[in-house]
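**Q** sequence first, then the predicted structure:
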Amino acid sequence: MKNSKILIIKNSWFHIVNNTENAGEYFYEVLFELDPTLKPMFKTNTEEQSKKLVTMLSYVISKLNALDEIMPQIQGLAQRHSKYGVNAEHYQVVGQALIQMLEYKLEKQWNEEIKDAWLEVYTILSSAMIRSASEVSNV
């Protein structure tokens, strides 16, 4: 990823974390609207799950300049998710929910440049997760 895109992602995420409320909860609202069949996969309440999501995103975003360093953690996350029933098709819905949440929370700041940067990083991460999960299921 180019440094300019990493900066866009970091700045937009910083804005969301520091200037909006309930980004994680809004993400899950959108996710379950897009695909209600996903809701039973989540055993914890939405508030707790939302905190986990925001924490994980914050961590990943802080490491965008060194994605190779955290790739084992990303792969481990994918393997855990596959045990919960997550499959490759679910990543598209999650990506759609993420983009909708970002657009809603960033409001007037949202633009194509921000969207492109987030889509790029999500594609990198979700592709790695799908590959990792498929390797485990093929073993």
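**A** Yes, it's here.
**Q** only C-alpha atoms from now on, for both contacts and neighbour counts.
**A** Will do.
**Q** how about the top helix by length along the chain: buried residues?
**A** Criterion DSSP state H: the longest helix present in the chain is helix 112-137. Neighbour counts over helix 112-137 (16 or more other C-alpha atoms under 10 Å) mark 114-115, 117-119, 121-122, 125-126, 128-130, 132-134 as buried.
**Q** of these, closest to residue 41?
**A** Using C-alpha to C-alpha, residue 133 comes nearest to residue 41 of the buried residues of helix 112-137, at 16.3 Å.
**Q** enumerate every residue touching that closest one.
**A** By C-alpha atoms under 8 Å, 6 or more residues apart in numbering, the contact set of residue 133 is 75, 78, 79, 82.
**Q** what's the closest non-adjacent residue to the last one?
**A** Meaning residue 82. With C-alpha to C-alpha, 6 or more residues apart in numbering as the criterion, residue 82 has its nearest non-adjacent residue at 6.0 Å, and that residue is residue 133.
**Q** below is structure B, check it against A:
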Amino acid sequence: MALTPYEYALVRDSLAEARARMEPGDTRFYERLFALRPDYRKLFRDDIAGQGMKFMSTLSVVVDALTSEEVFRHDLRELAEGHAAIGITAAHYAPMGDALIDTFKEVLGPDFTTEMEDAWRSAYAHIAARMMEAGHS
């Protein structure tokens, strides 16, 4: 595991809190991503609210994959391959990570601590690297 147990707990708990504060289909992540990179809009389906629902579910799987090789092998490998199939490359991951952090900052406000941000950045870097590898293998 790339994270310490404490970092994993920060990621897991902050995700649970963010989910509690967000409505199903929340589009803030995509709004932030498209503000950072308008050219990414073409990579996603038209129904961004539906995509937002899928995004929150996917984040839960990502968090589970941080401690379970089986979850990674089965769930995230499929996600990685799907991303690669629609043209997601290594260059796409950094802006997506920035949009994710910005979304947590907005949703959790001052409850999103520097420690949480650092833990999320580590978690995201780890998962993104593994997804890039899996998507292009």
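**A** Received, thanks. Quick caveat, the model's predicted, so the values are computed rather than measured.
**Q** quick one on the thing from earlier: of all the contacts of residue 133 of structure 1, which two lie farthest apart?
**A** The span of those, defined through C-alpha to C-alpha, is set by 75 and 82 at 10.6 Å.
**Q** and residue 17 of structure 1, what's its match in structure 2?
**A** Taking TM-score structural alignment, residue 17 of structure 1 has residue 19 as its aligned residue in structure 2.
**Q** its match: what's it in contact with?
**A** Counting by C-alpha under 8 Å, 6+ apart, residue 19 of structure 2 makes contact with residue 56.
**Q** that one in helix, strand or coil?
**A** helix (DSSP: H, G, I helix; E, B strand; the rest coil).
**Q** now do the one 5 residues further on
**A** Here residue 24 of structure 2 is recorded as coil under three-state DSSP.
**Q** so it versus residue 52 of structure 2, what's the distance?
**A** 7 Å (C-alpha to C-alpha, to the nearest Å).
**Q** neighbour count for the two, which is higher?
**A** More crowded of residue 24 of structure 2 and residue 52, by other C-alpha atoms under 10 Å: residue 52, with 19 against 14.
**Q** wait, residue 21 of structure 2 sits on residue 107?
**A** Yes. Judged on C-alpha atoms under 8 Å, residue 21 of structure 2 makes contact with residue 107 at a distance of 6.9 Å.
**Q** mind checking which of those two has more residues around it?
**A** Just comparing residue 21 of structure 2 and residue 107: by other C-alpha under 10 Å the higher neighbour count belongs to residue 107, 18 against 12.
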